[in-house]
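Colleague: can you look at this prediction? I've put the sequence above it.
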Amino acid sequence: MNKTIFDEVAVLWAGHLGAPWPDDLYRVDDGDVVGIDAAMAGCVSVYVKSRGVLDEERSHVLHHGARALRRILPRLRGEGAVYVRRLIQMAELINEDRRSAS
């Protein structure tokens, strides 16, 4: 585990937990943002609670979730865009941490 990456994810995660769900994300017509958010949040939660440990399956969920959210991001504005960018950033950081530990 890279402590710098872990600390950054932990700060982002704390902010994410305190953020309200942006209403505009309910109106996204390309992909199940609610489902993607739930799946990715579960993976990030495991990473933070286990102090930087994440299995291959959850890493895969983060990778694919971030890819799906990147396709949606250009159509978002305001809080919805901020919320989605934060999820993508956490996924990228966690997967970078896993790659550097290998």
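Modeller: Great, that's in hand. Owing to the predicted nature of the structure, the values given are computational and were not obtained by experimental measurement.
Colleague: rest of the way, CA atoms for contacts and neighbours
Modeller: Noted.
Colleague: mind checking the SS state of the spatially most central residue of the chain?
Modeller: Centroid-nearest residue in the chain, with CA atoms, centre = their mean: residue 87, separated by 2.8 Å. With DSSP: H, G, I helix; E, B strand; the rest coil as the basis, the three-state label of residue 87 is helix.
Colleague: got another, please set it beside the one above:
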Amino acid sequence: MNKAIFDEVAVLWAEHLGAPWPDDLYWVDDRDGNMPEIDGAMAGCVSDYVKSRGAVDEERCRVLQEGARALRRMLPRLRGEAAVYVRRLIRMAELIDHDGRSASQV
């Protein structure tokens, strides 16, 4: 676990938990995936990462990578708080993925 990465994820996660679900996300079409399902799956992985103080397994990394790919496809159609919410999820996924890859190379 990289402490700087963990600390950034922990801060972003706290922000995410304090943020309301943006109304605009209710209306995102699901050609790139079901937003509530993607959000829930990714949130579970991030929560586990934070609770375990930086441990992440291959399955959670895969879920985060797939979720981030789907969110990147949705992002151009989002504005305002919805875009901020999705960017934060993507950033946490990228950080955790990087941390998991770094740990596996040690």
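Modeller: Done, it's in. Not measured: the values here are computed from a predicted model.
Colleague: what does the residue nearest to the centre of the first structure align to in the second structure?
Modeller: Matched across to the second structure, residue 87 of the first structure falls on residue 89, judged by TM-score structural alignment.
Colleague: might one say that its match is in contact with residue 68?
Modeller: Yes - under the criterion of CA atoms under 8 Å, residue 89 of the second structure makes contact with residue 68 at 7.4 Å.
Colleague: can you tell me how far residue 22 of the first structure is from residue 54 of the first structure?
Modeller: 27 Å (CA to CA, to the nearest Å).
Colleague: between the two, which one's more packed in?
Modeller: Higher neighbour count among residue 22 of the first structure and residue 54: residue 54, with 21 against 14, using other CA atoms under 10 Å.
Colleague: alignment lookup: the more buried one to the second structure.
Modeller: Residue 54 of the first structure maps onto residue 56 in the second structure, by TM-score structural alignment.
Colleague: for its match, which residues are in contact?
Modeller: 48-49, 96, 100 (CA atoms under 8 Å, 6 or more residues apart in numbering).
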